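Undergrad: sequence and predicted structure below; questions after.
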Amino acid sequence: METKCAMGCPWRIYGSWMKRDLTFIVKSYNDEHICSRNMTNRQATTRWMSKYYVEKFRRNTNWSVKEMEKDLLTKFYLSISRMKAYRSKWEALRKLQGSIEEHYAMLGLYLEQLRIVNPTSMFSIVYKRAFTGAHSVFQHLYIGFDGLKKGFMHGCRPIIGFDGCFLKTFLGGQLLSTVGRDHNNQMFPIAWAVVEGENYHAWSWFLGILFDDLAIDPGYDLTLISDQQKGLDYATKQRVPGAEHRNCACHIYAN
């Protein structure tokens, strides 16, 4: 078996299969190259690149095709067209989007299992009708374990901190969380929720379930701490008008 380089280049390798030794032996090899490196490869298909970079896009969905082209050039000395890079990115994002939608579809079963093993805990999921089609899509999710509720009510100070962060997925959304302060001045998680966005409607829904579960109304002797989240101030005034609401000093200093 013989393999050569491009026309006019002396690079050559020749080998053969040895039946007696059951091995392949290279019998001659010339490693001299006089041709320039070929920066294209037909095996670098859109399917291969989307599979290779799918985990990269899972960690950073905003990773640009320009950075992908640079990475291919650095690792594999491979040059691809801009359109091929876009197709590879779209294919990788399509794979990720499909897997995330499948995972969200299993939330109902997940909550049912939680209710079986935590019958006194508070779990809630809200769906809404999709704009196209007859199926429903996920909107809100609330998780409040009974053990955390009892720990806050019997072992924490009357202080609740609120915060929210973005969910870096294709479906977007935000994670809302509440924490208390125990008598050792340590943070104590209370409950959390996944919502479409940080606004009055989302906070009002979250606070309604939270304060009903904690039996707090109208919130006298309760202090709330937050980072000026959108819609939170008005939602707390509507739900617990007797609570004192203050902004986090660390966030005020940082901003």
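TA: Thanks, I have it.
Undergrad: please count neighbours and contacts with C-alpha atoms only from this point.
TA: Fine.
Undergrad: can you map out the helices along the stretch 51-200 of the chain?
TA: 54-59, 65-76, 82-105, 107-117, 146-155, 200-213 (DSSP state H, counting those that start in this stretch).
Undergrad: can you add mean neighbour count and distance to Ser28 and give these back as CSV?
TA: Converted to CSV, the helices of the stretch 51-200 of the chain look like this (neighbours: other C-alpha atoms under 10 Å; distance: least, C-alpha to C-alpha, whole Å):
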stretch, mean neighbour count, distance to Ser28
helix 54-59, 16, 41
helix 65-76, 14, 27
helix 82-105, 16, 38
helix 107-117, 13, 62
helix 146-155, 15, 73
helix 200-213, 18, 72
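Undergrad: what's the closest of the ones you listed to Thr46?
TA: With respect to Thr46, and counting by C-alpha to C-alpha, the nearest of the helices of the stretch 51-200 of the chain is helix 82-105 at 4.9 Å.
Undergrad: and the contacts of that closest one?
TA: Applying C-alpha atoms under 8 Å, 6 or more residues apart in numbering, the contact partners of helix 82-105 are 46-47, 49-51, 53-54, 57-58, 61, 65, 68-69, 138, 170.
Undergrad: among these, which two are most distant?
TA: Most distant of the contacts of helix 82-105, by C-alpha to C-alpha, are Glu69 and Phe138, 35.6 Å apart.
Undergrad: now do the end-to-end distance for stretch 210-226.
TA: 16 Å (C-alpha to C-alpha, to the nearest Å).
Undergrad: this is the other structure I want to compare:
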Amino acid sequence: MALIEMQAAVLQRFSVSVSLGQCQRAKATAMAMIEGKLEDQYAKVWNYASAIRLSNPGKTCLVGVESNLGCNYFKRFYVGFKAFRDGWSKGCRRVIGLDGSFLKGQVKGEISTAIGRDEDNHVYPIAWAVVNFENKDNWTWFIDNLVADLDLGTGNGLVVILYQHKGLLQAVANLLPHLEHRKCARHIFGNFRKKYTGLELKSLFWEAAMSIVKGDFLATMEKIK
């Protein structure tokens, strides 16, 4: 129920006027009673990992914590299902996209993802992780687990598409030194259109990005200039 609807319902039922702030606090209290506090949810992460391992034989599920003054604090959580791993190895192109998205709300952090492309050129999930911060250490941990799961070796015959996340490029270079590196055209275009607007430049950008012949790419780049 939206806060405005909640405010109107209280007025109609109890003939009491309440502010939106009071409605927000009441709703938060009610949700905490129903779902439990966020701290309690994180305390169950070990049980969650055990349930995943029992229900999905052969998968990888790892929990990382930091200890301070006798207390454990959540650091990171990795999941790689065996079915996804086998599907990528047997039926997908040797292309992996690495990206991350910041978590919003009371508990911060980032979700890191590895995706592939199947034979129909559709997005194929491979593995993901939730980490406390975006940094080289967490990206290295995520990619190291991914390399072990998919038996990627040093990256021979592999293409990785990534963007300029903090520490990601260095982690990839250290763990997969022989891969072919590409940057995400969509992210590049997002920065491009901030300065260069218009449908003509947009069309030329994607024409260059989709070029499969070097001469066509260079000709389109000259048009953009």
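TA: Nice, thanks for sending it over. Being a predicted model, the structure only gives us computed values, none of them experimental.
Undergrad: hang on, the earlier thing: okay, the helices of the stretch 51-200 of the first structure in a markdown table with distance to Gly161 of the first structure next?
TA: Shown next, in a markdown table, are the helices of the stretch 51-200 of the first structure (distance: least, C-alpha to C-alpha, whole Å):
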| stretch | distance to Gly161 of the first structure |
| --- | --- |
| helix 54-59 | 28 |
| helix 65-76 | 39 |
| helix 82-105 | 28 |
| helix 107-117 | 25 |
| helix 146-155 | 12 |
| helix 200-213 | 12 |
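Undergrad: quick one: which of the ones you listed is nearest Asp182 of the first structure?
TA: Taking these one by one with C-alpha to C-alpha, helix 146-155 is closest: 6.0 Å.
Undergrad: wait, what's in contact with Leu175 of the second structure?
TA: Listed by C-alpha under 8 Å, 6+ apart, the contact partners of Leu175 of the second structure are Thr140, Ile143, Asp144, Thr154.
Undergrad: the first one pairs with which position in the first structure?
TA: Per TM-score structural alignment, the equivalent position to Thr140 of the second structure in the first structure is Ser204.
Undergrad: any idea how far its match lies from Ile25 of the first structure?
TA: 74 Å.
Undergrad: please apply the same query to Phe145 of the first structure.
TA: Taken as C-alpha to C-alpha, the span from Phe145 of the first structure to Ile25 of the first structure is 66 Å.
Undergrad: which one, of the helices of the stretch 51-200 of the first structure, ends up nearest to Gly164 of the first structure?
TA: Closest to Gly164 of the first structure of those is helix 200-213 (C-alpha to C-alpha; 10.0 Å).
Undergrad: ok, and what's touching the closest one?
TA: 122, 142, 144, 149, 191, 193, 195-196, 217, 230-232, 234-236, 239.
Undergrad: quick one: map Leu214 of the first structure onto the second structure.
TA: By TM-score structural alignment, Leu214 of the first structure lines up with Leu150.
Undergrad: I'd say its match and Ala83 touch.
TA: No: at 11.6 Å, Leu150 of the second structure does not count as touching Ala83 under the criterion of C-alpha atoms under 8 Å.
Undergrad: list the contacts of Ile52 of the second structure.
TA: By C-alpha under 8 Å, 6+ apart, Ile52 of the second structure lies in contact with Cys61.
Undergrad: map Phe74 of the second structure onto the first structure.
TA: So Phe74 of the second structure corresponds to Phe138, using TM-score structural alignment.
Undergrad: Ala235 of the first structure matches what in the second structure?
TA: Under TM-score structural alignment, Ala235 of the first structure pairs with Ala171 in the second structure.
Undergrad: just give the nearest non-adjacent residue to Tyr234 of the first structure, would you?
TA: Of all residues not flanking Tyr234 of the first structure in the chain, Tyr200 sits nearest, at 7.2 Å (C-alpha to C-alpha, 6 or more residues apart in numbering).
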